[in-house]
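*Asks:* Below are the sequence and a predicted model for it; my questions follow.
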Amino acid sequence: MAETSRRVALVTGATGGIGKAMAETLASDGIDIVVTGREPLAVRRIATELRSRFGIKVYPIIVDLAEEGGPERLFMQVASRGIELDYLINNAGVGVFGTFEQSLLADEVAMLRLNVLAPTILCKLFLPQLARRRGRVMNVASVAAFQPGPFMAVYYASKAYVLSFTEALATEWEGRGVTFTTFCPGPTRSGFQARAVMEHSRLVRGKLLAEADEVGRAGVSAMMEGRRVAIPGLANRLTAIAVKWLPRRWVSRAVMKMSAPDSTPLPAEAGT
């Protein structure tokens, strides 16, 4: 049985990128970590690394949160170890790049299970113990949450859900002991682009992307401060503000131009 008097954080998608940086940041503060991922070797590798570097307890759990029943299996495995969480970080996520007519339905359903259903279910299941321990929750969305996203229509919509959902919970739990933070990074150097098959997108091709370590530390800091919405990077913050005041059609077309593959001809504006 775990020592529940120690602080414990669960980080989904902790084997690389922003999730790994968040796990390292928490571990450096003496917080025990439950690390999850779907690749056994990667999960065990990060668990060994965290134990060796920081001298904390690490609980590796291999689970695919995009599978039906995956979040419930994760919860049961955590419970079977006698662990109660102080921090829940729903970081695991994936993108599907391409026009909606060309993308595969199976890929988008799996993405919705991971990006939308998994954080919803995990918040529901872990909330009672987080309330007992006056815990903190971070749901990782994206700056994409603030606008529609042609070429990644379902991904952008999934992150809009995460933003709306988490802000609502923050209001419901205001002053009741649990804080909820929506973390909204912009494009970050990680494995996300390769998995989404979007390296040829104008959004990331040839761009200077933020480093995952810096972004991960910013996310943990925002969660610890209890901030409701945190957007790292001045350009990302300005984008989130600007889209509130521009016509939605303009915003959608601008995102399409920024996101399209280099060789893709774009449709002309109606009437031109």
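*Replies:* Ah, there it is. Quick caveat: nothing in here was measured; it's all calculated off a predicted structure.
*Asks:* all contacts plus neighbour counts: C-alpha atoms, from now on.
*Replies:* OK.
*Asks:* could you say what helices and strands the strand or helix carrying R73 packs with?
*Replies:* Using DSSP states H and E, R73 sits within helix 70-80. Judged by 3 or more Cα pairs under 8 Å, 6 or more residues apart in numbering; DSSP states H and E, helix 70-80 is in contact with helix 118-132.
*Asks:* now with 10 Å?
*Replies:* Using 3 or more Cα pairs under 10 Å, 6 or more residues apart in numbering; DSSP states H and E as the contact test, the elements touching helix 70-80 are strand 58-62, helix 118-132.
*Asks:* right, and the helix or strand after it?
*Replies:* Once the chain leaves helix 70-80, the next helix or strand it forms, by DSSP H and E, is strand 87-90.
*Asks:* Remind me what the lengthiest helix in the chain packs against, helices and strands.
*Replies:* In the chain, with assignment by DSSP state H, the single longest helix is helix 153-172. Helix 153-172 sits against helix 105-112, helix 118-132, strand 136-140, strand 179-183, strand 229-230, with contacts defined as 3+ Cα pairs under 10 Å, 6+ apart.
*Asks:* Packing partners of the longest one?
*Replies:* Identification of packing neighbours for helix 118-132 by 3+ Cα pairs under 10 Å, 6+ apart yields helix 70-80, strand 87-90, strand 136-140, helix 153-172.
*Asks:* Please name whichever of the ones you listed is nearest to A260.
*Replies:* helix 153-172 (12.1 Å; Cα to Cα).
*Asks:* quick one: buried residues of the closest one?
*Replies:* Of all the residues in helix 153-172, those buried under the rule 16 or more other Cα atoms under 10 Å are 153-163, 165-167, 169-170.
*Asks:* Comparison target below:
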Amino acid sequence: MTERVTLITGASAGIGTELARVFAANGHRLALTARRADRLDALASEIAAKGGKRPIVIACDLEEPGAGEKIAATLAAADVELDHLVNNAGFGVFGDAIECDRTQQLGIIDVNIRALTDLSLRFADQLVKNKGGILNVGSVAGFLPGPGMAVYYASKAYVISFTEALRGELGARGVRVTVLCPGPVATEFQGRAGFAPGIDSAVLDVSAADVALAAYRGLMANKRAVLPGLGIKIVPFLLRFFPRGFILAAVGRFQRRRR
């Protein structure tokens, strides 16, 4: 019988690392992918030392067009199939879109949108066969317009919409599909994006480990969306009461304070 694994992208740091720990602690065999092989190897050794089967490590950059093929070929060579897919990899760039590096911003689309879509579609047949699940990592940013991080916010709006649509299509086939929408979490994301954690992170104060645990439980319970922390849960509700123009201006003012 072909062994089943959970593929987690962006597993080398932050929420991705914590998701790997949670899935492993709950008995899942893992396949981990990210750019940094050394970190993946260290995480794989940690999981194995705690009694789990050593994860399959696939070092690759999801910005590269051939990343999906490389992942699929590695899994096929290991004679495994997916029963869960966790599309966690993602990044953003801080600053006005017309002033930020265009190549970097197109890279956001490659990782946050193209790779997530590729892997979701590429492995859908296996997930249906194995009655598994997809966890896509969005963001509360996906509910908002994002001056100051325009491409990132837009990419997360895509993730929310795409995940909900997949849920509608795959749910009847026995596949759980959940979107995780955390608020600001103190990880390496902020450093790569070009800003330091601010008062929003301090006020909302949900750790990467707590986010990962909530995400796992939400996926297993077949929730449509997981918004970790009370402060984040009320954001989509409150947005209904304000005009879009007001929200746009408010986000713009908030982002300018980061500079």
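*Replies:* Noted; the coordinates are in hand. Being a predicted model, the structure only gives us computed values, none of them experimental.
*Asks:* rewinding a little: now the helices and strands packed on helix 153-172 of structure 1 as CSV including distance to S52 of structure 1 and mean neighbour count?
*Replies:* Putting these into CSV (distance: least, Cα to Cα, whole Å; neighbours: other Cα atoms under 10 Å) gives the following:
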stretch, distance to S52 of structure 1, mean neighbour count
helix 105-112, 33, 16
helix 118-132, 28, 18
strand 136-140, 26, 27
strand 179-183, 28, 28
strand 229-230, 31, 21
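*Asks:* Would you tell me which of these gets closest to S263 of structure 1?
*Replies:* With Cα to Cα as the criterion, S263 of structure 1 lies closest to helix 105-112 of these, at 23.6 Å.
*Asks:* For that closest one, give me the average deviation versus structure 2.
*Replies:* Averaged over the aligned pairs, helix 105-112 of structure 1 sits 0.5 Å from structure 2 after superposition, using mean Cα distance after the TM-score superposition for structure 1.
*Asks:* That helix to helix 118-132, inter-axis angle?
*Replies:* Counting by axes from the mean of the first three to the mean of the last three Cα atoms, to 10 degrees, helix 105-112 of structure 1 points 10 degrees away from the direction of helix 118-132.
*Asks:* which other helices and strands contact helix 105-112 of structure 1?
*Replies:* Counting contacts by 3+ Cα pairs under 10 Å, 6+ apart, helix 105-112 of structure 1 packs against helix 153-172.
*Asks:* what's the helix it packs on aligned against in structure 2?
*Replies:* Alignment note (TM-score structural alignment): helix 153-172 of structure 1 is matched to residues 150-169 of structure 2.
*Asks:* Helix, strand or coil: sort out the aligned partner of A49 of structure 2 in structure 1 for me.
*Replies:* By TM-score structural alignment, A49 of structure 2 lines up with S52 in structure 1. Classification of S52 of structure 1 using DSSP: H, G, I helix; E, B strand; the rest coil returns helix.
*Asks:* distance of S52 of structure 1 from M198 of structure 1?
*Replies:* Applying Cα to Cα, to the nearest Å, the value for S52 of structure 1 to M198 of structure 1 is 35 Å.
*Asks:* More neighbours: these two, which one.
*Replies:* Neighbour count, other Cα atoms under 10 Å: between S52 of structure 1 and M198, M198 has more, with 22 against 11.
*Asks:* Next, the contact list for R38 of structure 1, please.
*Replies:* 12-13, 15, 61-66 (Cα atoms under 10 Å, 6 or more residues apart in numbering).
*Asks:* Can you tell me what it aligns to in structure 2?
*Replies:* Aligned by TM-score structural alignment, R38 of structure 1 pairs with R35 of structure 2.
*Asks:* On the three-state scheme, G92 of structure 2 is what?
*Replies:* coil.
*Asks:* That one against S139, yeah?
*Replies:* No - using Cα atoms under 10 Å, G92 of structure 2 makes no contact with S139, being 11.4 Å away.
*Asks:* For those two, list the residues in contact with both.
*Replies:* Residues touching both G92 of structure 2 and S139 by Cα under 10 Å, 6+ apart: 152-153, 155.
*Asks:* Out of those, the closest to A78 of structure 2 would be?
*Replies:* Nearest to A78 of structure 2 among the shared contacts of G92 and S139 of structure 2, with distances taken as Cα to Cα, is S155, at 32.2 Å.
*Asks:* distance of that closest one from H28 of structure 2?
*Replies:* S155 of structure 2 is 29 Å from H28 of structure 2, by Cα to Cα.
*Asks:* In structure 1, which residues correspond to stretch 225-237 of structure 2?
*Replies:* Mapping stretch 225-237 of structure 2 onto structure 1 (TM-score structural alignment) gives residues 229-241.
*Asks:* again, but for stretch 62-75 of structure 2
*Replies:* So stretch 62-75 of structure 2 sits over residues 65-78 in structure 1, by TM-score structural alignment.
*Asks:* Identify the residues contacting the matching stretch?
*Replies:* With Cα under 10 Å, 6+ apart as the test, stretch 65-78 of structure 1 has contacts from 2, 10, 12-13, 34, 36-38, 59-64, 79-80, 82-85, 92-94, 109-123, 125-126.
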